[in-house]
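Engineer: could you look at this predicted model? Sequence included:
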Amino acid sequence: MNAIRGTASGSAPVPLSVLDLATVGSGHTATEALRTSVDIAKLAESRGFYRYWVAEHHSMPGVASSSPAVILAHLAAHTERIRLGSGGVMLPNHAPLVIAEQFGTLEAFAPGRIDLGLGRAPGTDGGTAAALRRSDRLREGADDFPQQLAELTRFLDDDFPDGHPYSRIHAVPGPVQGPKGRPSVWLLGSSGFSARLAGSLGLPFAFAHHFSAQNTIPALDLYRESFRPSADLDAPYAVIGVSALATEDKKEARRQVLTGALSMLRLRTGNPGLIPTPEEAEAYEFNAMERDFVDSWLANVIHGTPDEVRTGLDDLTKRTGADELMITANAHGGGARLRSYELIADAYGLPVGAGGRG
């Protein structure tokens, strides 16, 4: 339970964490993006951010995070204390036993530091989902998610009842090898389905405010209303993912976040690519509909000077009652993302060399 609830550092009202998409900018490579992920994880640990999660996305040229378990294993080798996890693994894309084995392996690498955040979306388009799941699993939808989750949990706990077809199957590494212990299981969502399910199961919940801001408060209300205490958690615990970028200069912040907005516009219109440069984004001629989309998108990206970002994050915490903020910094270059986390840490007075509190 203590591994779920984070501890705030410095003058932050709630714990601060990092969500990494391992974004790949135009002119850069996936190798560079993943090296930046290591740098950010090290910085996050040294400055007292509580956790570091990576997301699962497929067939998107602008991200390098298709394999969270692989990335997390690498990050575990380069960190010592910060909690590491998936934000998330898309459960319908994988057999529950495979996830249990992967995250059991991570737990063996970094005992007591692993979070398994689970989502029910494919993390990609329909065609790619078909390639991931094969034809016999493509029909699986929201109705199957609770059953998949229950099966995964049984594998993690190694407690299928006698007579169950899987009662003699063990996810290894896992409890069958001792000592008992498993990753902390979370549900992720951008609507009410996972909010209600997380509440009814007594699990911690992470909401994707960064791309579904209009649903944040209704989903969190539903989670809290549905919550039932469990062996994992005695009271609701809600994290929200928020897009935020800090720079020393306000105009530069706007210039940087416009790259992410243009990238999202291209993704939503079926033309995904590498994250454009600030110069490319500034030169792009938006039509009226595109401008409306970009303005709407940027309205939910907290950006500006460190003090402005801090004010925006604090206001969001007050409005939502979030127990923890998970910050994602989307920009073209890794340097801008790394610097943003450093500036946010400075704005909250997070102590240098604090280390994560796994």
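Structural biologist: Nice, thanks for sending it over.
Engineer: going by C-alpha atoms from here, please, whenever you check contacts or count neighbours.
Structural biologist: OK.
Engineer: which helix of this structure spans the most residues?
Structural biologist: For the chain, the longest helix by residue count, based on DSSP state H, is helix 250-268.
Engineer: show me what it packs onto, helices and strands only.
Structural biologist: Helix 250-268 sits against strand 238-246, helix 278-283, helix 288-298, strand 301-304, with contacts defined as 3 or more CA pairs under 8 Å, 6 or more residues apart in numbering; DSSP states H and E.
Engineer: can you do 7 Å?
Structural biologist: helix 278-283, helix 288-298, strand 301-304 (3 or more CA pairs under 7 Å, 6 or more residues apart in numbering; DSSP states H and E).
Engineer: going on from the last one, what's the next piece of helix or strand?
Structural biologist: Going down the chain from strand 301-304, the next helix or strand is helix 306-320, by DSSP states H and E.
Engineer: what's that next one packed up against?
Structural biologist: Going by 3+ CA pairs under 7 Å, 6+ apart, helix 306-320 lies up against strand 238-246, strand 301-304, helix 334-347.
Engineer: and for it, what's in contact with it?
Structural biologist: 217, 244, 246, 247, 248, 302, 303, 343, 344, 347 (CA atoms under 7 Å, 6 or more residues apart in numbering).
Engineer: and the next helix or strand after that helix, how far out from the chain's middle?
Structural biologist: Downstream of helix 306-320, the first helix or strand assigned by DSSP H and E is strand 324-328. Centroid separation for strand 324-328 versus its chain: 8 Å, with CA atoms, centre = their mean, to the nearest Å.
Engineer: okay, pairing it with this:
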Amino acid sequence: MQFDAPSGTAPFSLSVLASGSTGVGVSAADGLASTISLARTADRHGFRRFWMSEHHAMPATSVASPQLMVARLIAETSRIHLGAGGVMLPNHAPLIIAEQFGMLEAMAPQRIDLGLGRAPGTDGETAAALRRGADANDGFHRQVLELLGFLNDDFPAGHRYHDVHAVPGPWQSGQNRVTTQSAGPEIWILGSSPYSAQLAAHLGRPYAFALQFGDADVDTALRIYRENFQPSDVLAEPHTLVSVPAAIADDPAEARRQASTMSMAMLRMFKREGYQLLPPDEVAAYPATMQERQILDSYTDRNFHGTAATVADRLELLHARTGVDEVMLVVGGHSSALDERGIELIADHYDMAQA
């Protein structure tokens, strides 16, 4: 597995994470259309990856299946890596995911990423409707190994799935006497805890840390990953990515307003009111209690919001502290137009290549 040099003058590669943001007053069709437009812009401006996250039963998100959107975006882009950030593996049968991403890799060789997470991507009741058992998270390591077995078609003799083959994949190529240049989708382990860091290190896979979920300890997780990394047949050295919430605009006040809509959605989720993206004016008028105001301010301040120069300064401080190889901007405020303009601004700041 080879990783390209960082784009432009940034000391790290820059990527984008989206979730099909569908704010109040926006239809699902328009939210998905905006995601397609965002991917085109990211591709045109030289971003490394465009990932989408799996969520269920949330008013503000329309991407329940990142793989379905990847299939559409293959035809809409030309060079950017497309993928899931991520597929919540306990929600799925590993064989199905292996076949789906095998199809995507066959359509766009060496451009498909598969990030694997173990969270449900939703609330407890919806997780139960997805047929998750009470111990689903406990089997994540086994599920990842099973998925890799299907993708590589390398279950050992005597394994119960030794004669089960994911198609497309290596077995089909062998049966049809053809060779392929693809080694399969690029597998990432996602997380925000020492558990995920240990697993990524043990498997010798690249590690993506989600810094958008509160006060997770990124420094400890990356240290654990690097100290325990075991080289694999796909990765010789540790490789890290950190995702951060971002809202970028020419006007820093407008960027903060966009960030506040994401913060309100988080507060609503904590209150079990549903992850909903309210217009900025409604957020500003909300009569928050002192505790709610602390939560809103905390999440808004944690967001990398402001002008491109301000956000770049914060990104570079993060890089100096963590030594991260890649940074992924998590966009998804109420205004999809502002999100798209924001990634253009940061790309221009770093003089990233345009196609």
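Structural biologist: Arrived safely, thanks for sending. As the structure is a computational prediction, the values presented were derived from the model and not from experiment.
Engineer: where does the TM-score land?
Structural biologist: After superposition, the two chains reach a TM-score of 0.95 (TM-score structural alignment, normalised by the length of structure 2), with 348 aligned residues with a CA RMSD of 1.2 Å.
Engineer: I'd like to know which of the helices and strands packed on helix 250-268 of structure 1 is closest to residue 232 of structure 1.
Structural biologist: strand 301-304 (32.2 Å; CA to CA).
Engineer: so the closest one matches what in structure 2?
Structural biologist: Counting by TM-score structural alignment, strand 301-304 of structure 1 pairs with residues 303-306 of structure 2.
Engineer: still on that earlier bit, any of the contacts of helix 306-320 of structure 1 buried? List them.
Structural biologist: 217, 244, 246, 247, 302, 303, 343, 344, 347 (16 or more other CA atoms under 10 Å).
Engineer: for residue 305 of structure 2, give its distance to residue 26 of structure 2.
Structural biologist: Residue 305 of structure 2 sits 23 Å away from residue 26 of structure 2, going by CA to CA, to the nearest Å.
Engineer: ok, the closest residue to residue 293 of structure 1 other than its chain neighbours - how many residues close by?
Structural biologist: Leaving aside its sequence neighbours, residue 293 of structure 1 sits nearest to residue 265 (CA to CA, 6 or more residues apart in numbering; 7.3 Å). Residue 265 of structure 1 has 18 neighbours, counted by other CA atoms under 10 Å.
Engineer: aligned to residue 265 of structure 1, what sits in structure 2?
Structural biologist: Match for residue 265 of structure 1 (TM-score structural alignment): residue 267.
Engineer: likewise for residue 252 of structure 1?
Structural biologist: In structure 2, residue 252 of structure 1 lands on residue 254 (TM-score structural alignment).
Engineer: what's the nearest residue to residue 119 of structure 2 if we skip its chain neighbours?
Structural biologist: Leaving aside its chain neighbours, residue 119 of structure 2 sits nearest to residue 88 (6.1 Å; criterion: CA to CA, 6+ apart).
Engineer: tell me who's in contact with the corresponding residue of structure 1 for the one you found.
Structural biologist: Counting by TM-score structural alignment, residue 88 of structure 2 corresponds to residue 90 in structure 1. When contacts are counted by CA under 7 Å, 6+ apart, residue 90 of structure 1 touches 56, 118, 119, 120, 121, 122, 123.
Engineer: what about the second one, which SS state?
Structural biologist: For residue 118 of structure 1, the secondary-structure state derived from DSSP: H, G, I helix; E, B strand; the rest coil is strand.
Engineer: how much space between it and residue 187 of structure 1?
Structural biologist: 5 Å.
Engineer: same deal with the fourth one?
Structural biologist: The spacing between residue 120 of structure 1 and residue 187 of structure 1, counted by CA to CA, is 9 Å.
Engineer: same thing with residue 33 of structure 1?
Structural biologist: 27 Å.
Engineer: helix, strand or coil for the residue most central in space within structure 1?
Structural biologist: Closest residue to the average C-alpha location of structure 1: residue 87 at 2.9 Å, with CA atoms, centre = their mean. Three-state assignment for residue 87 of structure 1 (three-state DSSP): strand.
Engineer: what's the answer for the one 5 residues further on, then?
Structural biologist: With three-state DSSP as the basis, residue 92 of structure 1 sits in helix.
Engineer: that one against residue 120, yeah?
Structural biologist: Yes - Residue 92 of structure 1 sits in contact with residue 120 when judged by CA atoms under 7 Å, with a separation of 6.1 Å.
Engineer: hang on, the earlier thing: how about CSV for the helices and strands packed on helix 306-320 of structure 1, with distance to residue 129 of structure 1 added?
Structural biologist: Converted to CSV, these look like this (distance: least, CA to CA, whole Å):
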stretch, distance to residue 129 of structure 1
strand 238-246, 24
strand 301-304, 28
helix 334-347, 29
